[in-house]
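> have a look at this prediction, sequence included:
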Amino acid sequence: MKKTLATSGVLLLIVSNQLWAQQPASIELPILQGPFKPALESLTNYNCPEWFRNAKFGIWAHWGPQAVPMEGDWYARNMYIQGNRQYEHHLANYGHPSEHGYKDIIPLWKAEKWNPERLMALYKAAGARYFVSMGVHHDNFDLWNSTYHKWNAVNMGPKRDVVGDWQKAAKKYGLKFGVSEHLGASFTWFQPSHGSDKSGPKAGIPYDGANSNYWDLYHPPAAPDDKNWYSKNPEWQKEWFMRIKDLVDKYKPDLLYTDGGVPFNNEVGLSLIAHYYNSDALKNRGSVQVVYTCKQASGGRWVEDLERGVMGKINPYPWQTDTSIGDWYYNKNWKFRPVEWTIHMLVDIVSKNGNLLLNVVQKPDGSLDAEVEQMLGQLAKWIAINGEGIYETRPWLVYGEGRMRARGGSFREDFKYTAADIRFTTKKDALYAFALGLPENGEIVIRSLAKTEDAEQNKISKITMLGYSGKIAWSQTATGLVVRLPEKIPSEYAIGFKIAGKNLKPVPVEETPPVVDADRRGNYSLNADDAQLHGSRIKVENQGGQPNIGFWDDAQEWAEWRVKFSKAGEYEVRVAAATVHNGASVAIEFQGQKLIANVPVTGDWAKFQEISAGKIDVKQPGEYVLKAAPVDKSSWKAINLRRIRLEKPRN
């Protein structure tokens, strides 16, 4: 079956002294016939395969030429933005981008120490059940033997079929194999390569992307109004389809990941999904065993992915978090995440019906830092003991309990759990409970399994600790199930219990207030959905795609946060707020100190502006309450409050 996407009209525009023309185009999209059509209604017939739901944990190689400078993600774009850190690095180490561009970085990627079989053995031991190779990033460089694009890893750089070699290694070790494509955004993402310095000795001299000889790498100039993540250019949409179809048809991956929503938000992206599903249905006599995942809610049509974030509750459909132990590409300036963070992310995600896809950052030569290999070894030990409560499990009636509520959404993954944070999974007749920390008094209390007045509810018959052969002392009270830990526990970071019994149902647990901890930079983000709200009208809503405190019309109402300061010192208070009223302000109260944040008119309840309210002084480490309240109850004017940032002063 072929689908045609037609455009009409002719538009001629001058961009960077080059003629950009959008001609009438007819895009033929060759799609394999089958049960799926390129329409949302048709894709509702998709069911996520059991292998993915059972796998729970995958490892990703987010690796390619952009690793060469060891300066992190988006290097190929940011090296063309004067003043950017990566631009300055490129200028100092490779030369000016008008003379030495990204095309000159590609040959430097040799992958001379890359041993995919050795790495796959490490990844399998660490618990991965599937592996994902980078297929192509926004840098427009294909890591496979591309039919349609000369800029690929077989022709240049390592001169190896990176996707193919990864796939062979995954097959050898029995892992499902996936590929990631980030190509859809490349057309607009790479446009800075057509620019030039705004100041300095080379001001106005075009970067190498302006040279039409290299437009097959950097793309032609985009139309002035073509600035979104996905380009409107129909010829580019067709090229994307043919190249990703080539990738899918050659390697037949078990999983295909798109960095963004459905590409181009139109029939082009849906056509690729339909072709992918139909190809697998043909191979498996009508049964679709592949997974397509992108960053868009789907209602089960594909697997929704969250970048560097988690769901806030159990999702009825399988989903995935993609994140990294460091930057996405190797960055010598970043520290790696500890194994404890990875384990806590995995357990929390699995308890909510999700999978974790973890990028293990490779050096440009393809090897791993010793610190990364050590982390994988620690993860392997933990998963060998606790994997029973992870793999092939399904969510319980509630995902967990505790003070740390992992709020849903992308780019929210810095959570500091304690032994009071419990996560549940189930398998057959067993209930598994994981405590995400070690208690100081040696006791784990699971409040959801408290004794009730109904003698038939929560009748626990046996409790074992995963990896421990001895008997576990426990008791069940009206407060909760109390488990006494032995002197020596088999695993660190998160302790797993297997609980047998009848009629196990969670007792309603009153949520304790969340505590805000410092992020990796020592700053604090007091987000709207971490606040305790005092009043009958004030509540958390969603304006502009993120939570905020709204409906704050009553001057008698206020919000407060519990904040755990690990260090004393001064912190600048920055308030992100919106209002349509002149003269709006909000008071920030902390330990007898009171600051006033004057909120400017933003013109829209969804348009937020960050302002400084001054500094607070934390006299000594500890847990404190910070309050946001009306300055003057008689003159209160409503605001929407998105967050309060507490930042250490910059030197």
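Good, I have the coordinates.

> use CA for all of it now, contacts and neighbours both
Noted.

> that's a helix at Lys245, yeah?
Yes. With the criterion set as DSSP: H, G, I helix; E, B strand; the rest coil, the secondary structure at Lys245 is a helix.

> gap between the closest residue to Asp421 other than its chain neighbours and Ile444?
On the basis of CA to CA, 6 or more residues apart in numbering, the spatially nearest residue to Asp421 that is not a chain neighbour turns out to be Gly402, at 4.1 Å. Remark: distance between Gly402 and Ile444 (CA to CA, to the nearest Å) = 12 Å.

> before we move on, what about His534?
As for His534, its distance to Ile444 is 31 Å (criterion: CA to CA).

> neighbour count: those two, which is higher?
Ile444 (24 against 13; other CA atoms under 10 Å).

> helix/strand/coil for the more buried one?
In three-state terms, and counting by three-state DSSP, Ile444 is strand.

> contact partners for it?
Each residue near Ile444 by CA atoms under 8 Å, 6 or more residues apart in numbering is listed here: 419-420, 435, 482-485.

> drop anything exposed from the residues you listed.
Neighbour counting by 16 or more other CA atoms under 10 Å classes 419-420, 435, 482-483, 485 among the contacts of Ile444 as buried.

> biggest separation within the residues you listed, which pair?
With distances taken as CA to CA, the most widely separated pair in the buried ones among the contacts of Ile444 is Ala420 and Leu485, at 13.9 Å.

> residues near the residue lying closest to Gln593 once chain neighbours are set aside, how many?
Distances taken as CA to CA, 6+ apart place Ile616 nearest to Gln593, at 7.0 Å, with adjacent residues excluded. Burial of Ile616, expressed as a neighbour count using other CA under 10 Å, amounts to 20.

> before we move on, what about Tyr257?
Neighbour count for Tyr257, taken as other CA under 10 Å: 23.

> quick one: contacts for it?
Taking CA under 8 Å, 6+ apart as the definition of contact, the neighbours of Tyr257 are 178-181, 292-294.

> among those residues, name the ones in strands.
178-181, 292-294 (DSSP state E).

> in addition, the following structure is provided for comparison:
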Amino acid sequence: MRKLLMLLSGAIMAFSTASAQEKMPPYIPETDKAVLQKLDEWSDWKFGMLIHWGTYSELGIVESWSICPEDEGWTQRQPYGIPYYEYVKKYEALKSQFNPTKFNPEKWAKAAKGAGMQYVVFTTKHHDGFCMFDTKQTDYRVTAPDCPFSKDPRSNIAKEVFEAFRKEGVHAGAYFSKPDWHCQDYWWNYFPPKDRHVNYDITKYPDRWKKYKEYTYNQIEELMSDYGKIDILWLDGGWVRPRKQSEKKAADITAAETDGRPLKQDEDIDMAGIAAMARKHQPGLIVVDRDVHGPFENYRTPEQQIPAKPLDYPWETCMTMANSWSYVPNDTYKPVEKIIHNLVDIVAKGGNYLLNVGPGPDGQLHDEAYTTMTAIGEWMNVNGEAIYATKSVAPYKDGKVCFTRKKNGNVYAIYLLDKGEKLPATISFSGLKPAKGAKLTMLGAKNKLSWKVIGDGTQISIPAALQKKDWKCAVAIQIPAVE
């Protein structure tokens, strides 16, 4: 029954995701030439690392959400039944024990580079408001005197991460949460928080909201001006966005939205001002105002999902390498085959793949994170040519074969191998035909492959010598020209 429910849940989620994509407002293209150039470069990178890390790693629990009073189930407070304010006090006291003395961003960066990742997005601040950088706007930060790691010469964690990854040639992106549940100008302790939204009436206390906007602006300006070259500003907390107050009932903060979720207040954070300031410091900066479909969502970010078909705008699937976004002891990691298949599927549909890891309280990644990245890198060293700087090409997928195309016209037919599967004697697909006389080769092998057209499809013969080799995850066949 559990397996059946999981299958049904997956099918419903896939259907819901496809339906949501169809209902999305139109993508608004960027007009800034420098940003367009950077977006074009980013679309060639294809594969990146997302890092969720904060004091929540001390408890080995889901990031931030346990202090939000929404009944999510997966965010239960520990121990169960602990009074809310007692728990928040305990949670915020984690700052006084956060001391990741084994923090080694160079090791992370080398592993990411070895896996073929070309950009990193690091959580400078999650929704709980704890800052992993040396902000001057709050004492709730890793460099504050009452945080033991502040005595470490590498206490400005975000800066160390960005520098380590840039030294490896990996582009830097800053994750930043627009909501801040620690800040008195977002969750004012005069009122109890009810959910993830601002907990006071902005129309009654406009000066408090103005202070919060300034606080957010100032923190982002610190990140954009004091932390070297930043390529991506990845903003989370999409519920912080403009809303028409005319749609809200008088004195009611919980009128119904069309999607069934409560309609909240006009949490306009002034994205126009933030983006202009950020790009003044970082020309060409990609701004990703997640789930706020408008001019400041330069690319879209389906979470833990892969779209059913190619999308006609820039996009990136963000997904966990294990089960959780943040560190959980004994977390279960996805098989390398699954990750490679996801990467091929995403790239064949024109997207990028942002794969998440969560460091532990000591600053180390799970050993399995490293072995997984090593295995991914071994595959990418052979097949990266079929991944990087490619575009989607029709029919993008036929059965177990996915297709990508280089700007020079080369097409790659990538055959997805099941775990333990040997390379078959023939690989066939429909919808795409090599040009007459085209010489096909398999990446990682020198043999020329014979092929023939059968009806509207192509059949490629695989030499016996190649069938005997121990291929992992997938093989890529280069087709220099197609009809």
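Perfect, thanks for sending it. Predicted, not measured: the structure shown is a model, and the values here were computed from it.

> sorry, back to before: does the residue nearest to Gln593 of structure 1 belong to a helix or a strand, and which?
strand 609-618 (DSSP states H and E).

> what stretch of structure 2 does the helix or strand following that strand fall on?
Tracing the chain C-terminally past strand 609-618 of structure 1 and defining elements by DSSP H and E, one meets strand 622-629 next. Alignment note (TM-score structural alignment): strand 622-629 of structure 1 is unmatched in structure 2.

> in structure 2, what stretch matches the helix or strand just after strand 622-629 of structure 1?
Proceeding N to C from strand 622-629 of structure 1, the next assigned helix or strand is strand 640-647, under DSSP H and E. Matched against structure 2 by TM-score structural alignment, strand 640-647 of structure 1 finds no partner residues.

> what helices and strands are in contact with strand 640-647 of structure 1?
Contact here means 3 or more CA pairs under 8 Å, 6 or more residues apart in numbering; DSSP states H and E; on that basis strand 640-647 of structure 1 packs against strand 524-527, strand 546-550, strand 569-578.

> so what's the alignment partner in structure 1 of Met373 of structure 2 closest to, chain neighbours aside?
Mapped onto structure 1 by TM-score structural alignment, Met373 of structure 2 lines up with Leu376. Closest residue to Leu376 of structure 1 in three dimensions, ignoring its sequence neighbours and counting by CA to CA, 6+ apart: Ala126, at 5.5 Å.

> try Ala380 of structure 1
Nearest in space to Ala380 of structure 1, with sequence neighbours left out and distances taken as CA to CA, 6+ apart, is Ala126 at 3.8 Å.

> that neighbour and Met375 touch, don't they?
No. Using CA atoms under 8 Å, Ala126 of structure 1 is not in contact with Met375; the gap is 9.0 Å.

> show me which of those two is the more surrounded one.
When Ala126 of structure 1 and Met375 are compared for neighbours, Ala126 comes out ahead with 23 against 19, by other CA under 10 Å.

> now do the contacts for that one.
Taking CA under 8 Å, 6+ apart as the definition of contact, the neighbours of Ala126 of structure 1 are 376-381, 383.

> got these as JSON lines, with distance to Trp396 of structure 1 columns?
Compiled in JSON lines, the contacts of Ala126 of structure 1 are given as follows (distance: CA to CA, whole Å):
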{"residue": "Leu376", "distance to Trp396 of structure 1": "28"}
{"residue": "Gly377", "distance to Trp396 of structure 1": "30"}
{"residue": "Gln378", "distance to Trp396 of structure 1": "27"}
{"residue": "Leu379", "distance to Trp396 of structure 1": "24"}
{"residue": "Ala380", "distance to Trp396 of structure 1": "25"}
{"residue": "Lys381", "distance to Trp396 of structure 1": "25"}
{"residue": "Ile383", "distance to Trp396 of structure 1": "20"}
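
> list just the nearest of the residues you listed to Phe141 of structure 1.
Leu376 (28.8 Å).

> does that closest one count as helix, strand or coil?
Reducing the assignment at Leu376 of structure 1 to three states with three-state DSSP gives helix.

> burial check on it, number of neighbours?
The criterion is other CA under 10 Å. On that basis, Leu376 of structure 1 has 20 neighbouring residues.

> pretty sure it contacts Leu122?
Yes. In terms of CA under 8 Å, Leu376 of structure 1 counts as a neighbour of Leu122; the distance is 7.1 Å.

> name the nearest residue to the counterpart of Thr390 of structure 2 in structure 1, sequence neighbours excluded.
In structure 1, the residue equivalent to Thr390 of structure 2 is Thr393, according to TM-score structural alignment. Using CA to CA, 6+ apart and skipping the chain neighbours, the partner closest in space to Thr393 of structure 1 is Lys427 (4.9 Å).

> enumerate every residue touching the corresponding residue of structure 2 for the one you found.
Taking TM-score structural alignment for the superposition, Lys427 of structure 1 sits opposite Lys407 in structure 2. Lys407 of structure 2 sits next to 389-391 when contact means CA under 8 Å, 6+ apart.

> any idea how far Lys407 of structure 2 lies from Asp44 of structure 2?
11 Å.

> quick check: neighbours shared by these two?
When CA under 8 Å, 6+ apart defines a contact, the residues bordering Lys407 of structure 2 and Asp44 alike are 389-390.

> so where do the helices sit in the stretch 351-500 of structure 1?
Shown for the stretch 351-500 of structure 1, the helices assigned by DSSP state H, counting those that start in this stretch span residues 370-386.

> check contacts around the residue nearest to Gly400 of structure 1 when sequence neighbours are not counted.
Nearest non-adjacent residue to Gly400 of structure 1, counting by CA to CA, 6+ apart: Arg423, 4.2 Å away. Taking CA under 8 Å, 6+ apart as the criterion, Arg423 of structure 1 is in contact with 347-348, 351, 399-401, 433-436.

> can we see that at 6 Å?
Arg423 of structure 1 makes contact with 399-400, 433-434, according to CA atoms under 6 Å, 6 or more residues apart in numbering.
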